[in-house]
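In: sharing a model that was predicted from the sequence below.
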Amino acid sequence: MISFGPFTLVANERLLLRQGVPVDLGARAFDILATLAARPNEVVSKKDLLAHVWPDVTVEEGSLRFHMANLRKALGDGKDGARYIATLAGRGYCFVAPISRSGSRNDVHSEVAASYHANLPSRLIRMVGRADDAIALSTQLIAARFVTIVGTGGVGKTTVAVAVGHDVIEVFAGAVHFIDLGALSDPSLVATTVASTLGLSPQSDDAISELIAYLAGGRTLLILDTCEHVIDAAADLATRIFADTPQTHILATSREPLLVEGENVYKLAPLAYPPDDPELTVSVAQGFPASQLFVE
C-alpha cells in the first residue's frame, strides 16, 4: 500500500482512495499511476510506460498522453499547489510526491475494497437523452446475460455502456471490467487484451481457455467496447465465454451485431433532433436531446 497526499494506492486490488473514498479511475490511468508510484523520484521513459500499461498491444504516444491527462485530472495535479507527476521533456515522467509504504490497510473499510474491483471509466455527470436506454439495457443485461449495443459511430454506445456498468456494479459486487478494443489492430490480441485487463498473464497459447477458467470463479460483467474492427475475434471470444461461464455477463458495443448464439441486440438510435421547420422556435428546438447535447 502506498500513501501520498490525501491518496492511498492499493495496487494489488486496483484501488485508489482519496481520504478513504474510492476514486473513479480508468484502467489505463490506474496502471500508469501504479507504475510511476512504484518508482518514485525515478524518470520512467514513455517507452517503458507503454510497455507496462499496454504489454500486449502496440499503441501511439497519443494514447499515453490521453490517459496521463485523465490521471492528472483525477489527482488534481497542479491544483492548489498539489504536484504528483512531473513531465521531463524528451525523457518521460517522474512521480515526485513524497510517499509512505505499509504492508496492510486495516483502516480501509473492507466493503470498499470488495466493491471496487471495477476499472470503469468515469460516468458522465450528465448523460443527455440516454437515461431510458441505460435503464432498459441494465434490465436486459441482467436477464439475458449477453447484449450488444449496436449503432453508428459517435452515437453514444460507449457512453451508455459505461453508464450501465456503473448502474449494475453492485449487482456484480464490483467485478465489472471495461475492455477497450478500439486501439487493437491485430484481432489475435483480443483474448490477451481481455486477460491483461483482468490482471491475468496467460501461461499458454490458449488465452481463451485460461480466461474461462478464471471467470468460472464468480459473477462478472465484461464490457467489450468497440468490437467492429475485430468482430470475428470478439464474437468467438464472447461465444465461448457465454457458453462456458454461466455467471459471466457480456455487454458489447459495435457498429454491427456479432451474430452469435446467445447475443441480444440493442439498437441505439441517434438522439432526437428538431424538424426542418422554418416556424420552429428556439425554446422548442432546445427541448430535443440532440440540441441539448450540441449546446453542452
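Out: Sure thing, it's come through. Numbers count the residues shown, from 1 in each chain.

In: please make it C-alpha for all contacts and neighbour counts, starting now.
Out: Fine.

In: ok, how many other residues are close to residue 274?
Out: Residue 274 has 15 neighbours, counted by other C-alpha atoms under 10 Å.

In: residue 223 in helix, strand or coil?
Out: strand (DSSP: H, G, I helix; E, B strand; the rest coil).

In: strands of the stretch 151-296 of the chain, start to end?
Out: For the stretch 151-296 of the chain, the strands defined by DSSP state E, counting those that start in this stretch cover 176-180, 220-225, 248-254, 264-267.

In: and those as a markdown table, adding mean neighbour count and distance to residue 94?
Out: Listed next are those as a markdown table, based on neighbours: other C-alpha atoms under 10 Å; distance: least, C-alpha to C-alpha, whole Å:
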| stretch | mean neighbour count | distance to residue 94 |
| --- | --- | --- |
| strand 176-180 | 23 | 26 |
| strand 220-225 | 24 | 31 |
| strand 248-254 | 25 | 36 |
| strand 264-267 | 18 | 44 |
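
In: closest to residue 35 out of the ones you listed?
Out: Taking C-alpha to C-alpha, strand 176-180 is the member of those nearest to residue 35, at 19.5 Å.

In: now for the closest one, which elements pack on it?
Out: Identification of packing neighbours for strand 176-180 by 3 or more C-alpha pairs under 8 Å, 6 or more residues apart in numbering; DSSP states H and E yields helix 190-197, strand 220-225.

In: run through the neighbouring helices and strands of the longest one.
Out: Which is helix 190-197. The helices and strands touching helix 190-197, judged by 3+ C-alpha pairs under 8 Å, 6+ apart, are strand 176-180, helix 207-215, helix 231-244.

In: of all the helices and strands packed on strand 176-180, which one is nearest residue 74?
Out: Closest among those, using C-alpha to C-alpha: helix 190-197, at 20.1 Å.

In: on that earlier part again, could you dump the helices and strands packed on helix 190-197 to JSON lines with distance to residue 291?
Out: Output for the helices and strands packed on helix 190-197, formatted as JSON lines (distance: least, C-alpha to C-alpha, whole Å):
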{"stretch": "strand 176-180", "distance to residue 291": "29"}
{"stretch": "helix 207-215", "distance to residue 291": "42"}
{"stretch": "helix 231-244", "distance to residue 291": "33"}
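
In: ok, and here's another one to check against it:
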Amino acid sequence: MRLVRNGLLTGERRLTRDGAPVELSSRAFDILVILLSRPNELISKNDLLAKAWPDVIVEEGSLRFHIANLRKALGDGKDGARYITTESGRGYRFVVPDSRSDEGSQPPKPPQAAFRHANLPSRLTEMIDREDDVRRLPARLYATRFVTIVGSGGVGKTTLAIAIGHQLMDSFAGAVLFVDLSMTSDPALVGTIIASLLGLSVQSNDAAPSLIAYLRDKRILLILDTCEHLVEAVAVLASTIFASAPNVHILATSREALQVEGEHVHRLDPLACPPDDAAPTSTVARTFPAIQLFVERALASGARLDFSDAETAVVVRMCRKLDGVALAIELAARRVEAYARRIVGWWDDE
C-alpha cells in the first residue's frame, strides 16, 4: 500500500516503485485512480465501466482484463500482499489496511532519504540589476521562512525565484520544489498539484491533510510560482503549511501579496530607464538597467547596433513605453534583427 500511496503521480499519470516506473496501460491507470478515490469502498462493475470508458460501450471482459493487469503490476498476491479484492457479481474494492493495527509490528523508519523530487528549472537568463535582490532575499527567507516576491507581470519574479532556488540548493540538501501554477485555473487543485509533485497520491478532494502530514517533519524550500490568479487558495494552503511545518520555507511569486500571517513581501520594481525629460547620450543611457537589457538581448539575437545618439534615443523611447518591464523589453529586443535592418524608424512604425 505504501508503494501505491507514495508512487502514484496523478498529474504525470505515472506509478513508481522505489523510484522506478511501473508499466501500466492508460486504461489500467484510470481504473486505479477510480479505485483509489474511494478506498475500502466497493465500486460496482457498472460504475467502473462508466467512469473508465465514459464515451464507449465495452464488455465486462475488458474490465476484467485490465483489473488482472493492474493486479500484476501492483504485485497483488505476492508475499501475502492484497490490494484489489473482488466481490463476485458486484464489483471491486481497493483495500487500504488499517495502519494502526500494524503500528507496533512495523520496523523503525529508516533515516530520511535524499530528496528525490527536486525539479527546479535551469536559470533562465543572466539577470541585470537584480544583484541586491539576490543578495538580500536568501537571508530574509532564512529569517522569516515565508517571502512573496510581488511585482507587475513580466517584471522578472519567476527568474529571480529560480535564481534564489539555485543559490539555496545546497543549504536545503537539494530539497527545493518548484510549483508552477501558471497553467492551473482551478483553485481546488493547488494542494493536489503540490502533492503530486512530491509523489503523494491524492485520496480525496482535499489534499491538504496528506500534504501537511508529509511536510510536518521535512526541511524543504517550496517555491510557489505565479499565484495571483489563485491567490485565495494559495494563501490558505501556504499559511497552513507555514504554521504546521516549522522547517518548510516558502518562496512565492505573485502580482499581489497573499496577505496572510507570517508572509513578508519583497517588491520587485521594473528596470530603471532614463527620465522622461532627459535625452542622454549613448554612454549615459547604457548605465540604466532597462537599456542594458535591451542592448544585451538585441546583440545576442544577431542585431547590429551602432550606438549613435539617434539610435539610442529610439531604444530609450522603447524602454520607457514598455515601463521597464524585463519580459517586454526582451521580446522587443529580439525583434530588432528579425524585423529591422536599422532600429531608427522601426519602432515608430510599430
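Out: Structure's in. What do you need? It should be emphasised that the depicted structure is a prediction, and the values quoted were computed from it without experimental measurement.

In: among the helices and strands packed on strand 176-180 of the first structure, which is nearest residue 169 of the first structure?
Out: Per C-alpha to C-alpha, nearest to residue 169 of the first structure of these: strand 220-225, 8.6 Å.

In: all helices of the first structure, in order?
Out: 27-37, 46-53, 61-75, 110-114, 131-144, 157-167, 190-197, 207-215, 231-244, 282-285, 289-295 (DSSP state H).

In: show me the one of those helices that comes nearest residue 101 of the first structure.
Out: That would be helix 27-37 among the helices of the first structure, by C-alpha to C-alpha, at 10.6 Å.

In: so how far is the closest one off the chain centroid?
Out: 13 Å (C-alpha atoms, centre = their mean, to the nearest Å).

In: and what of stretch 200-218 of the first structure?
Out: Here stretch 200-218 of the first structure is found 20 Å from its chain centre; the criterion is C-alpha atoms, centre = their mean.

In: in the second structure, what range does it match?
Out: Structural correspondence for stretch 200-218 of the first structure: residues 200-218 of the second structure, per TM-score structural alignment.

In: contact partners of that stretch?
Out: For stretch 200-218 of the second structure, contacts defined as C-alpha atoms under 8 Å, 6 or more residues apart in numbering pick out 4-10, 36-39, 188, 191-192, 194-196, 237, 240-241, 244-248.

In: buried ones in that stretch, by neighbour count?
Out: Within stretch 200-218 of the second structure, the residues scored as buried using 16 or more other C-alpha atoms under 10 Å are 200-203, 207-208, 210-212, 215-216, 218.

In: for the spatially most central residue of the second structure, which non-adjacent residue is spatially closest?
Out: Among the residues of the second structure, the one closest to the centroid is residue 179, at 1.7 Å (C-alpha atoms, centre = their mean). Of all residues not flanking residue 179 of the second structure in the chain, residue 224 sits nearest, at 5.0 Å (C-alpha to C-alpha, 6 or more residues apart in numbering).

In: and the two most separated of the buried residues of stretch 200-218 of the second structure?
Out: Going by C-alpha to C-alpha, the pair spanning these furthest: 203 and 218, at 21.0 Å.

In: follow-up on the earlier one: gap between the residue nearest to the centre of the second structure and residue 151 of the second structure?
Out: Residue 179 of the second structure sits 18 Å away from residue 151 of the second structure, going by C-alpha to C-alpha, to the nearest Å.

In: repeat for residue 145 of the second structure
Out: Using C-alpha to C-alpha, residue 145 of the second structure is found at 20 Å from residue 151 of the second structure.

In: show me the contacts for residue 165 of the first structure.
Out: So residue 165 of the first structure contacts 120, 176, 223 (C-alpha under 8 Å, 6+ apart).

In: which of the strands of the stretch 151-296 of the first structure sits closest to residue 21 of the first structure?
Out: strand 176-180 (18.4 Å).

In: mean shift of the closest one relative to the second structure?
Out: Strand 176-180 of the first structure: mean distance to aligned residues in the second structure after superposition is 0.4 Å, counting by mean C-alpha distance after the TM-score superposition for the first structure.

In: and the contacts of that strand?
Out: With C-alpha under 8 Å, 6+ apart as the test, strand 176-180 of the first structure has contacts from 27, 117-121, 162, 165, 169, 193-194, 197-198, 220-226.

In: related to what we said a few turns ago, CSV for the buried residues of stretch 200-218 of the second structure, including distance to residue 61 of the second structure?
Out: Shown next, in CSV, are these (distance: C-alpha to C-alpha, whole Å):
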residue, distance to residue 61 of the second structure
200, 31
201, 28
202, 28
203, 27
207, 34
208, 38
210, 35
211, 37
212, 41
215, 42
216, 45
218, 45
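
In: ok, the residues you listed vs residue 84 of the second structure, which is closest?
Out: Among these, and counting by C-alpha to C-alpha, the member closest to residue 84 of the second structure is residue 203, at 15.7 Å.

In: thanks again, I'm all set now.
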